[in-house]
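> Give me coordinates for this.
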Amino acid sequence: MINELLHPPRPKPSPPVFDDPRGQRRRIVTTVGVVVCILCLCVLGVGASVLYADPKAPATGGAAEARNTTDTTARR
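Take a look at the predicted model:
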C-alpha cells in the first residue's frame, strides 16, 4: 500500500492530436502559408505602387504639352 501511495500508477498516454507520420499535413500547411504570404506581398506592392506619386515624373503626353505652351522658341 505504501508503494502505491509513493509511486501511483501512471495514466496511459493520450493519442496524438495529429497523427501525421509522414509530415504531409505539415507540408500542406507550410505551402498554403507561403502562397498566402506571397499573395499578401503582391497586394501590398500593387497598393503601394498605386498610392505612390513621383513628384518629378516625366510628362505623359508630349503633343498635349506642346499645344498648351506659350514658348515661341519651340515654333521655329
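
> alpha carbons only for contacts and neighbour counts from here, please
Fine.

> So in this structure, which helix runs the longest?
In the chain, with assignment by DSSP state H, the single longest helix is helix 24-51.

> what helices or strands is that one leaning on?
Packing partners of helix 24-51 (3 or more Cα pairs under 8 Å, 6 or more residues apart in numbering; DSSP states H and E): none among the helices and strands.

> How far off centre is whichever helix or strand comes after that helix?
Downstream of helix 24-51, the next assigned helix or strand under DSSP states H and E is helix 62-68. With Cα atoms, centre = their mean, to the nearest Å as the basis, helix 62-68 stands 42 Å off its chain's centre.

> Next, the structure of the following sequence, for comparison with the previous one:
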Amino acid sequence: MINELLDPPRPRPCPPVFDDPHGRRRRIVTAFGTLVGALCLCVLAVAAGVLYTDAEAPVPDPAGAVHTTGRR
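Presented below is the predicted three-dimensional model:
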C-alpha cells in the first residue's frame, strides 16, 4: 500500500506508432534503399569511367584526315 502511494503513476503502454504486422513498410523501405544504393553505384561507375584516362592510349586521328592524301 505504501509503495502505491509513494511511487509516481506509471503511464499506460500505448500501441506502437507504426503498427505493421506484415512488414509491408519494411519491405518498401528496403526496396527503396536498395534502388538508391544501386543508383549511387551506377553514378560512381559512370563518373569513374569518365574520369579514367589511359596513359598509353593512342591519340585518335581527326575524322576528316583519315582518308585524305597530300596531293590534290
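
> What's the TM-score once they're superposed?
With the length set by TM-score structural alignment, normalised by the length of the second structure, the two chains reach a TM-score of 0.71; 64 aligned residues with a Cα RMSD of 2.2 Å.

> Could you check how far the residue nearest the centre of the second structure is from Leu5 of the second structure?
When Cα atoms, centre = their mean is applied to the second structure, the residue found nearest the centroid is Gly37 (2.4 Å). From Gly37 of the second structure across to Leu5 of the second structure, the span is 55 Å (Cα to Cα, to the nearest Å).

> swap in Val29 of the second structure?
Taking Cα to Cα, one finds Val29 of the second structure at 46 Å from Leu5 of the second structure.

> The two - which one has more neighbours?
It is Val29, of Val29 of the second structure and Leu5, that has more neighbours when counted by other Cα atoms under 10 Å, with 11 against 8.

> how close does that one get to Arg12 of the second structure?
30 Å.

> cool, Ala65 of the second structure as well?
From Ala65 of the second structure to Arg12 of the second structure the distance is 84 Å (Cα to Cα).

> next one: Leu39 of the second structure
Leu39 of the second structure is 45 Å from Arg12 of the second structure, by Cα to Cα.

> Neighbour count: the two, which is higher?
Per other Cα under 10 Å, whichever of Leu39 of the second structure and Arg12 has more neighbours is Leu39, with 12 against 6.

> Secondary structure element holding Val17 of the first structure?
Val17 of the first structure belongs to no helix or strand, assigned by DSSP H and E.

> What's the separation between it and Glu65 of the first structure?
Val17 of the first structure is 69 Å from Glu65 of the first structure, by Cα to Cα.

> In terms of neighbours, single out the busier of the two.
Comparing Val17 of the first structure with Glu65 by other Cα under 10 Å, the one with more neighbours is Glu65, at 11 against 6.
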